[in-house]
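what's the 3D shape of this:
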Amino acid sequence: MYASARGWLEMRFEQRSAAQEIITRRHHELYSGGWAFPTAPFNWTLYLFYGGDIREQELDWLREAIAELAAMPPIDDDGDRPTGLFLITDERGGTTQWQIRNGSLDARPTPSLTWLGE
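Got it, this is the predicted structure:
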């Protein structure tokens, strides 16, 4: 079975190299191609995206990578850490959201989003 995973993390531009190091270290031969950084920085927030259809048994790989990205230490006195949201939908119509905030990933059930697969 497959799951569609899509979402983003918001972080400071200064955290880009640390995020890239995590993604490189957690490389997956098939599914790492789903990561996307903006080609050039603009404004003040870096948005790191992921999107792809992956085998359900590989969701742990993605979840662990996102959890490590979420846990990156703050880089300023404000204590800001990456935040974000990922939606995971499976072939059975199940939907989960991964909320990224306060240094961790929190998985929660989501109302049906089956219309996304139509």
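
alpha carbons only for contacts and neighbour counts from here, please
Will do.

next, the contact list for L62, please.
With CA atoms under 8 Å, 6 or more residues apart in numbering as the criterion, no residue contacts L62.

could you identify the helix or strand that succeeds the helix or strand where it lies?
Element membership for L62 (DSSP states H and E) is helix 59-70. Sequence order places strand 83-90 as the next helix or strand after helix 59-70, per DSSP H and E.

show me what counts as buried in that following strand.
Across strand 83-90, burial judged by 16 or more other CA atoms under 10 Å covers T83, G84, L85, F86, L87, I88, T89, D90.

residues near the residue lying closest to the third one once chain neighbours are set aside, how many?
I take that to be L85. In space, and not counting its chain neighbours, L85 is closest to Q99: 4.8 Å by CA to CA, 6 or more residues apart in numbering. Using other CA atoms under 10 Å, Q99 has 19 neighbouring residues.

now the other sequence, so there's something to compare against:
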Amino acid sequence: MASYVSIKGWIECSDDDIKIIQENINNFWNNCPFNIEEKESAKIYKSGWIFPTNSFNWSSYIFFGACVKSYFIIYFEKCIKTIMELDIEISGFFELDYYEDSYKVNWKINNGNLIQTTN
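Predicted coordinates:
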């Protein structure tokens, strides 16, 4: 039986960077070397990203929320890191809740670093 992890969080960026982040996420998930079963799951998981359609003031927030198979965490982390490699300024926070193991991991994106803490 597969174990699952609940991931929820956000990336803060400028309005101008939403499109490049969205393209980066789509490219990452479309080009990852998954097997056939994983490709179907990846399509579903990719839909967990929510992008703002209207901008206001000076910051925008891109949200993610989904329960994923635990082995997809490595891909999700790689996706976040590809966003961090873009020449844009972002910050963010994600909480990973491991159901079976009853613990949580927090990822904080700040100044180009992904900082991980465990609860």
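
tm score of chain vs chain?
In this superposition the chains share a TM-score of 0.82, using TM-score structural alignment, normalised by the length of structure 1; 104 aligned residues with a CA RMSD of 1.1 Å.

quick revisit: the helix holding L62 of structure 1 to strand 83-90, inter-axis angle?
With axes from the mean of the first three to the mean of the last three CA atoms, to 10 degrees defining the directions, helix 59-70 of structure 1 sits at 170 degrees from strand 83-90.

superpose on structure 2 and give me the mean offset of helix 59-70 of structure 1.
For helix 59-70 of structure 1, the mean deviation from structure 2 after alignment is 1.2 Å (mean CA distance after the TM-score superposition for structure 1).

against structure 2, where does that helix fall?
Aligning helix 59-70 of structure 1 against structure 2 (TM-score structural alignment) gives residues 73-84.

same thing with stretch 31-43 of structure 1?
Aligned by TM-score structural alignment, stretch 31-43 of structure 1 falls on residues 45-57 of structure 2.

to the chain's geometric centre, what's the distance from the matching stretch?
Distance of stretch 45-57 of structure 2 from its chain centroid, counting by CA atoms, centre = their mean, to the nearest Å, is 12 Å.

is it true that the residue nearest to L85 of structure 1 touches A70?
No. Under the criterion of CA atoms under 8 Å, Q99 of structure 1 makes no contact with A70, lying 9.7 Å away.

so how far is G84 of structure 1 from L62 of structure 1?
To G84 of structure 1, L62 of structure 1 is 14 Å away according to CA to CA, to the nearest Å.
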